[in-house]
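Trainee: Need coordinates for the below:
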Amino acid sequence: MNDSPHEAAFPPAFPFTALHGQPLLQTALLIATVDPLIGGVLVEGPRGTAKSTAARALAALLPGGRFVNLPLSASEERLVGSLDLEAALQDGQVRFHPGLLARAHEGVLYVDEVNLLADGLVDLLLDVCASGVNRIERDGISHAHPARITLVGTMNAEEGELRPQLLDRFGLFVRLGDTLPPAGREAIVRARLAFDADPAAFAARLEPAQRALAARIAAARTTLPAVDFDDASHQRVAALCHAAAVEGVRADLVMLRAARAHAALDGRTRIEDGDIDAVAELVLAHRRKTDEPPHDTPQAQPQPRSDAAPPPADDAEWGALPPQAVPIQAVKNVRPLHAKKY
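Mentor: Below you'll find the model as predicted:
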């Protein structure tokens, strides 16, 4: 899918249409590519679940095929770029040295183990992705450039969590399972072995499907502004987010945008219930707070334990007996229990 003159120097990326066993991840990535302002995709899962493979495969579907990897050691200057202050003072011209955000424009920016990245960089990264513009200011000199980026962040929960404030700012969330059914495992392994044996031949066989999907993404991007947010969609989204007890309205905004992108991918200019249902869990999975009741409903009272004595009442229920005192007998010859060590 790349038209780069250096394409022949590198093997092709694993085709997106050959991915197996992760339909929810594929849906999330395609939606985020159609509308990068959704805020990217956060993927949680163990190693070996094709997170990076899927991100690279997605980049290959885009016109420039840009895939940029953000290392955990990256500095803010390397991420956003830098301004040559001395040249600006001497020549009066702003000279900008592009960073990774500029390189990833109209492509995929991949952050492996984003939960280990400095919070300040994550915050900055999400700001740029939500606005589509990267702004650099230094000593009164500023520069801005477009940065429409499909952000894909991955994490393994065993290695640390993201702060809730940052977690909420990721548009979509996919949690990959630890295990796959035998048929799924077999399909994945067969495809991978065939690709490794002859990447070029494997990619050539799937080229028609790849081109069709790339054209579908391009058409969806063109159709996107024509898809309206009607009253029924607003009401359905508001009800789903209220039921999930999410904080704020970011979930509502992301769900509407994601449903619109889903409809555009299907070639429609009207959001249907199926579009909302298809993206709801992607939006709510990392924001849901169902253990906390909505603020406008009364707090549920704790239920008494079944073995607890009933509370005293002025008017006892018919047939109820007052609590009876039970004598406590000493228990002898009981050996102490020790906690088992693991």
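
Trainee: From now on I want contacts and neighbour counts done on CA atoms only, so please keep to that.
Mentor: Noted.

Trainee: mind listing the helices for the stretch 51-200 of the chain?
Mentor: Applying DSSP state H, counting those that start in this stretch to the stretch 51-200 of the chain gives helices spanning 51-59, 76-80, 85-91, 100-103, 119-131, 164-169, 182-197, 199-205.

Trainee: May I see the buried residues of the longest one?
Mentor: Spelled out, it's helix 182-197. Ile188, Arg192, Phe195 (16 or more other CA atoms under 10 Å).

Trainee: Any chance of a markdown table for these, columns distance to Ala264?
Mentor: Putting these into a markdown table (distance: CA to CA, whole Å) gives the following:
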| residue | distance to Ala264 |
| --- | --- |
| Ile188 | 29 |
| Arg192 | 31 |
| Phe195 | 31 |
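
Trainee: Out of those, which comes closest to Gln93?
Mentor: For the buried residues of helix 182-197, the closest approach to Gln93 (CA to CA) belongs to Phe195, at 49.5 Å.

Trainee: One more, so I can put them side by side:
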Amino acid sequence: MNKIENQARPVFPFTAIIGQEEMKLALILNVVDPKIGGVMIMGDRGTGKSTTIRAIADLLPEIEVVSDDMFNSHISDYDLMSDFVKQQIKEGSDLSTQFIKVPMIDLPLGATEDRLCGTIDIEKALSEGIKTFEPGLLAKANRGILYVDEVNLLDDHLVDILLDSAASGWNTVEREGISIRHPSRFVLVGSGNPEEGELRPQLLDRFGMHAEIRTVKDPSLRVQIVEQRTKFDQDPYSCIKEFKEKQDLLKETIVLAQRKLPMVKMDYDLKVKISQICGILNVDGLRGDIVTNRAAKAYVAYQNKSEVEIQDIKKVITLCLRHRLRKDPLDTIDCGTKVNQIVNEILS
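Mentor: Alright, predicted model coming up:
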């Protein structure tokens, strides 16, 4: 049995997914630069949201972690290390490492705060003076992807915790005066169906990007998607084999983009134009400006270029701004269309 067939559950190849380019681009850019702040994917049921998210996680190259560390700590990046690992390095301990697949953690709708954040064994701490921590999903998601399906139905309190961890990169658990903190840097991906309710605007604003997906209307394209899926369900391993070359190429492109990202330059005039667009659209705060700058640079790195041009900004700006516009119930045009109109005026 070969390596592919050893996997517990075959994952649909990312490069085999037909259509939904906006969602795929948003996910790739967040992988290139996790500081973009995650992506909210809103769309109809049965449009392949979960399939695409699992596929991007499966595509990513393995990461090096400190062995037997419950937080997937990095061996040399201080921001991605647990306090325990930092202490061991300070003491000059020799740490062993291993390579693991990028963690892909699902947050179930019925999850409790303890399940998300982890728990401290108070009894053991008081009787034996030992801090014993049972890690939650935020610990397991460090350096990976945290996926929340139907995020618009998740308890607001849990959404707040999620967004705070995603923004700060740390999770702190406090019980009876005992406190434990650990790194929690992950790409936050939420998905939902707009018919089941919207997210609060202040929470929506915390997602870096917002991709909208619709059911494909073109009959021939629908047939193509159905045939591709049927082929995978009948023989997943030959389908994975068929797309291996494309998968490897995309994986290589993402790794190169991650390396190239720090060298990408953006002209001051273009930064001014981005802020001008945000101002005209009445985008609250500066998060829209920051995310658009980051996303444009990530897109340029992904294209293996070194300088941001107008067309690069046009490619990403709607994804970064459409969910930050104030909703007017009397508006007849969609937020994305409104962003496009202003973008075409300013970036002509």
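
Trainee: Overlay them and tell me the TM-score.
Mentor: The TM-score (TM-score structural alignment, normalised by the length of structure 1) is 0.79; 288 aligned residues with a CA RMSD of 2.1 Å.

Trainee: quick one, which of the helices of the stretch 51-200 of structure 1 is nearest to His242 of structure 1?
Mentor: helix 164-169 (15.6 Å).

Trainee: Where does that closest one end up in structure 2?
Mentor: Aligned by TM-score structural alignment, helix 164-169 of structure 1 falls on residues 201-206 of structure 2.

Trainee: if we can go back for a sec, now render the helices of the stretch 51-200 of structure 1 as TSV, adding distance to Ala157 of structure 1.
Mentor: What follows is these, written out as TSV (distance: least, CA to CA, whole Å):
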stretch	distance to Ala157 of structure 1
helix 51-59	14
helix 76-80	25
helix 85-91	41
helix 100-103	26
helix 119-131	16
helix 164-169	12
helix 182-197	23
helix 199-205	33
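
Trainee: who wins for proximity to Pro11 of structure 1 among those helices?
Mentor: helix 199-205 (6.6 Å).

Trainee: Show me what counts as buried in that closest one.
Mentor: So helix 199-205 of structure 1, judged by 16+ other CA under 10 Å, has buried residues Pro199, Phe202, Ala203.

Trainee: Kindly report the same for stretch 127-140 of structure 1.
Mentor: Applying 16+ other CA under 10 Å to stretch 127-140 of structure 1 flags Val128, Cys129, Ala130, Ser131, Gly132, Val133, Asn134, Ile136 as buried.

Trainee: sorry, back to before: looking at the helices of the stretch 51-200 of structure 1, spot the one closest to Gly153 of structure 1.
Mentor: In terms of CA to CA, the element of these nearest to Gly153 of structure 1 is helix 51-59, at 9.1 Å.

Trainee: Could you measure from whatever residue of structure 2 lines up with Asp277 of structure 1 over to Lys260 of structure 2?
Mentor: Using TM-score structural alignment, the partner of Asp277 of structure 1 in structure 2 is Lys314. When distance is defined by CA to CA, to the nearest Å, Lys314 of structure 2 is 21 Å away from Lys260 of structure 2.

Trainee: same deal with Ile317 of structure 2?
Mentor: To Lys260 of structure 2, Ile317 of structure 2 is 21 Å away according to CA to CA.

Trainee: Neighbour count for these two, which is higher?
Mentor: Just comparing Ile317 of structure 2 and Lys260: by other CA atoms under 10 Å the higher neighbour count belongs to Ile317, 25 against 19.

Trainee: Run through the residues that contact the closest residue to that one other than its chain neighbours.
Mentor: Ranked by CA to CA, 6 or more residues apart in numbering and with sequence neighbours excluded, the top spatial neighbour of Ile317 of structure 2 is Thr292, at 5.8 Å. Contacts here follow CA atoms under 8 Å, 6 or more residues apart in numbering; on that basis Thr292 of structure 2 touches Ile274, Ile313, Val316, Ile317, Cys320, Leu321.

Trainee: rerun at 10 Å
Mentor: 36, 208-209, 271, 274-275, 278, 298, 313-314, 316-321 (CA atoms under 10 Å, 6 or more residues apart in numbering).

Trainee: what residue of structure 1 matches up with it?
Mentor: Applying TM-score structural alignment, one finds that Thr292 of structure 2 aligns to Met255 in structure 1.

Trainee: mean shift of the helix or strand hosting that match relative to structure 2?
Mentor: In this structure, Met255 of structure 1 sits in helix 250-265 according to DSSP states H and E. Compared with structure 2 after the fit, helix 250-265 of structure 1 shows a mean deviation of 1.1 Å (mean CA distance after the TM-score superposition for structure 1).

Trainee: Give the buried residues for that helix.
Mentor: Counting neighbours by 16+ other CA under 10 Å, helix 250-265 of structure 1 gives 250-252, 254-265 as buried.

Trainee: got it, and stretch 206-224 of structure 1?
Mentor: Within stretch 206-224 of structure 1, the residues that qualify as buried are Gln210, Leu213, Ala214, Arg216, Ile217, Ala218, Ala219, Ala220, Arg221, Thr223, Leu224, counting by 16+ other CA under 10 Å.

Trainee: my guess is the last one contacts Leu265, does it?
Mentor: Yes: counting by CA atoms under 10 Å, Leu224 of structure 1 sits close enough to Leu265 to count as a contact (8.6 Å).
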